[in-house]
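Undergrad: sequence isn't available, so here's the structure alone:
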């Protein structure tokens, strides 16, 4: 778990021959790092400067060796806390019970939520979760000495964005010799750290296209589509300009032809008038 606003280091470890590491978030490309020659070639750090609800979720990493990509690392689930109000946690019948007694934790958040989580500090197993609107119950069953410890609870609308932690409640177990048949029904754990490691399997190098950088492939497709679109626009523009030029040339030739014909007609008319005038002069004797 990481408090909202805190920074996080995620380490991805692969092979000495690795040339590139890629971090994926919720199945999509998130970041890329290349090993620095001055450092170990089989490990890189991905830095998240500020954890928010948008960066909380499941992370995996891959590395590239030559033309091959590794299999995915085991998933890392990052939870961000401090996003909602603070819930209340209490235990029934009381914080101090005898060995084998039934115990139930109650977590309540006045701001309506959909899921509650119960964690045991310095635990070693999974986190308990229950659905509820304002309150959830966590029955522990007959308690053993493994149940003793300090607990906190959280409220949430999803698995990776949690509320502030409740005040701690310490469960004390008293009584005689523990019955070996009494085992914890649902033990809890804590994930209170801010540096995480992801390891990939060197023997799992594959050439499967599913392991290539999907984001790069998408960018290549988008780039090709843009080039095709630009080419089409250019061709259409060239065609339009060519047609416009032909049209203007045709108009120019038409205008020139009209002017030429007008001049020729005007010339013939003028010649005809001159010829008529000459004929009239010849036909009139007194004019000589």
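TA: Here it is on my side, so go on. Quantities reported herein were computed from a predicted structural model and do not represent experimental measurements.

Undergrad: C-alpha from now on. contacts and neighbour counts both.
TA: Noted.

Undergrad: and residue 126, that's in a helix?
TA: No - in this structure, residue 126 is coil, not part of a helix, as judged by DSSP: H, G, I helix; E, B strand; the rest coil.

Undergrad: next, count neighbours for it.
TA: 15 (other C-alpha atoms under 10 Å).

Undergrad: just give the nearest non-adjacent residue to residue 151, would you?
TA: Leaving aside its sequence neighbours, residue 151 sits nearest to residue 120 (C-alpha to C-alpha, 6 or more residues apart in numbering; 4.5 Å).

Undergrad: which residue ranges of the protein form helices?
TA: Remark: helices assigned in the chain by DSSP state H are 214-283.

Undergrad: from residue 261, how far off is residue 252?
TA: Counting by C-alpha to C-alpha, to the nearest Å, the gap from residue 252 to residue 261 is 14 Å.

Undergrad: correction: residue 269
TA: When distances are taken as C-alpha to C-alpha, residue 269 and residue 261 turn out to be 12 Å apart.

Undergrad: can you check residue 50 too?
TA: Residue 50 sits 83 Å away from residue 261, going by C-alpha to C-alpha.

Undergrad: name the residues that touch stretch 52-69?
TA: Contacts to stretch 52-69, defined as C-alpha atoms under 8 Å, 6 or more residues apart in numbering, come from residues 4-5, 12, 14-15, 17-27, 70-80, 83, 160-161, 198-200, 205-207, 211-212.

Undergrad: list buried residues within those residues.
TA: Buried subset of those (neighbour count, 16 or more other C-alpha atoms under 10 Å): 4, 12, 14-15, 18-25, 70-73, 75-80, 83, 160-161, 198-200, 205-206, 211-212.

Undergrad: which of these fall within strands?
TA: Judged by DSSP state E, those include 12, 20-25, 76-78, 80, 198-199 as members of strands.

Undergrad: quick check: the farthest pair among those?
TA: 20 and 80 (27.9 Å; C-alpha to C-alpha).

Undergrad: the residue nearest to residue 110 when sequence neighbours are not counted: how many residues sit nearby?
TA: Counting by C-alpha to C-alpha, 6+ apart, the nearest residue to residue 110 once its immediate chain neighbours are dropped is residue 134, at 5.9 Å. For residue 134, the count of nearby residues is 17 (other C-alpha under 10 Å).

Undergrad: included below, for side-by-side comparison, is a second structure:
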């Protein structure tokens, strides 16, 4: 009983200290953007800082400077939501978040991984094309090429976007005026509308308008094989049914001849066979 009580007290202290690691630090939080980290100007975005520790305070930083603080609600999980509205190019940049305990000792966590927020619309859009057909099967490789407009000059990076995802699928540096994005061993989950942007790698992180959308369809190769097999089986079944029909007609004529004692001519048999087939 005493050991159980001591274990319970120890667990409570560990939870109260925010799941401290052996070195005394708190685990770093995660930072995400909704609906996406690449958004158009004048839109809104929400940055979510999340940690398994409850009852903590959060700081949101941009470029290392605190721009907003928040207190997590009393819940089983620590969560702070920072709302950025009517976005401008000046909102683009590298964001991190961290949290710290509300009571002594005021231990602070390590910062989250950097989240790069891009606000599109400051540069002319690139073009996006694929080297293969747009309809592919699972397991294949798809290469998408994003190309700068001819009038643009400067050092940039490219980001491949997929509609419905909150983060870029891939980011790449340019090879002169274009870059290739490779989707390896695609699955049906890779089906979707893709676009790309390019952006400057230093503040103010200007980003282009997105390219026109390119639709990629990924078909399950296994299901297609099943469909082909089913069609073959249906075809064989139809042939077998036709052959059985011929045998049934022959048997019917044989029975009719034995009952009437007269054998119909070949033309009559063919005519009757046609009538039965039509019926």
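TA: Nice, I can see it. Model, not experiment: these values are computed from the prediction.

Undergrad: re earlier: can you find the partner of the residue nearest to residue 151 of structure 1 in structure 2?
TA: Residue 120 of structure 1 maps onto residue 162 of structure 2 when the alignment is built from TM-score structural alignment.

Undergrad: test my guess that its match contacts residue 169.
TA: Yes - in terms of C-alpha atoms under 8 Å, residue 162 of structure 2 counts as a neighbour of residue 169; the distance is 6.7 Å.

Undergrad: neighbour count winner among the two?
TA: residue 162 (20 against 14).

Undergrad: if I look at the more buried one, how far off is residue 189 of structure 2?
TA: Per C-alpha to C-alpha, residue 162 of structure 2 is found 11 Å from residue 189 of structure 2.

Undergrad: distance of residue 190 of structure 2 relative to residue 50 of structure 2?
TA: In terms of C-alpha to C-alpha, residue 190 of structure 2 sits 27 Å off from residue 50 of structure 2.

Undergrad: more neighbours: the two, which one.
TA: Taking other C-alpha under 10 Å, residue 190 of structure 2 and residue 50 do not tie; residue 50 has more neighbours (23 against 17).

Undergrad: nearest residue to that one other than its sequence neighbours?
TA: Of all residues beyond its chain neighbours, the one nearest residue 50 of structure 2 is residue 79 (4.6 Å), with distances taken as C-alpha to C-alpha, 6+ apart.

Undergrad: residue contacts, the one you found?
TA: Counting by C-alpha under 8 Å, 6+ apart, residue 79 of structure 2 has contacts 48-51, 72-73.

Undergrad: per the alignment, residue 195 of structure 1 corresponds to what in structure 2?
TA: Aligned counterpart of residue 195 of structure 1 in structure 2: none (TM-score structural alignment).

Undergrad: and for residue 195 of structure 1, the neighbour number?
TA: 14.

Undergrad: check contacts around it.
TA: Shown in contact with residue 195 of structure 1 (C-alpha under 8 Å, 6+ apart): 8-11.

Undergrad: same question for residue 30 of structure 2.
TA: In this structure, residue 30 of structure 2 makes contact with 48-51, 97, 112-113, judged by C-alpha under 8 Å, 6+ apart.

Undergrad: with residue 148 of structure 2 instead?
TA: Shown in contact with residue 148 of structure 2 (C-alpha under 8 Å, 6+ apart): 125-127, 177-178, 198.

Undergrad: just among those residues, which is most surrounded?
TA: Ranked by neighbour count (other C-alpha under 10 Å), these have residue 198 at the top, with 32 neighbours.

Undergrad: I'd say that one and residue 157 touch.
TA: Yes - applying C-alpha under 8 Å, one finds residue 198 of structure 2 in contact with residue 157, separated by 5.5 Å.

Undergrad: identify the contacts common to those two.
TA: When C-alpha under 8 Å, 6+ apart defines a contact, no residue borders residue 198 of structure 2 and residue 157 alike.

Undergrad: report the central residue of structure 2.
TA: Most central in structure 2 under C-alpha atoms, centre = their mean is residue 165, positioned 5.6 Å from the mean C-alpha point.

Undergrad: now residue 8 of structure 1, nearest residue through space, not along the chain?
TA: Once flanking residues are discounted, residue 8 of structure 1 sits nearest to residue 48: 5.1 Å by C-alpha to C-alpha, 6+ apart.

Undergrad: structure 2: which residue goes with the one you found?
TA: So, by TM-score structural alignment, residue 48 of structure 1 is matched to residue 84.

Undergrad: surely that match is in contact with residue 48?
TA: No - the criterion here is C-alpha under 8 Å, and residue 84 of structure 2 misses it with residue 48 at 11.2 Å.

Undergrad: give me the more crowded residue out of the two.
TA: Higher neighbour count among residue 84 of structure 2 and residue 48: residue 48, with 18 against 13, using other C-alpha under 10 Å.

Undergrad: the more buried one: what's it in contact with?
TA: Residue 48 of structure 2 neighbours (C-alpha under 8 Å, 6+ apart): 30-34, 79-82.

Undergrad: out of these, which is most surrounded?
TA: Result: residue 79 is most packed of these (other C-alpha under 10 Å), 25 neighbours.

Undergrad: quick one: map residue 150 of structure 1 onto structure 2.
TA: Residue 150 of structure 1 maps onto residue 193 in structure 2, with residues paired by TM-score structural alignment.

Undergrad: residues in contact with that match?
TA: 162-163, 213-216.

Undergrad: repeat that for 10 Å
TA: Applying C-alpha atoms under 10 Å, 6 or more residues apart in numbering, we find residue 193 of structure 2 in contact with 161-164, 212-217.

Undergrad: and these, which of them are in strands?
TA: Of the positions in the contacts of residue 193 of structure 2, 161-162, 214-217 sit in strands, assigned by DSSP E.

Undergrad: nearest to residue 136 of structure 2, out of the residues you listed: which one, please.
TA: For these, the nearest to residue 136 of structure 2 is residue 217 (6.2 Å; C-alpha to C-alpha).
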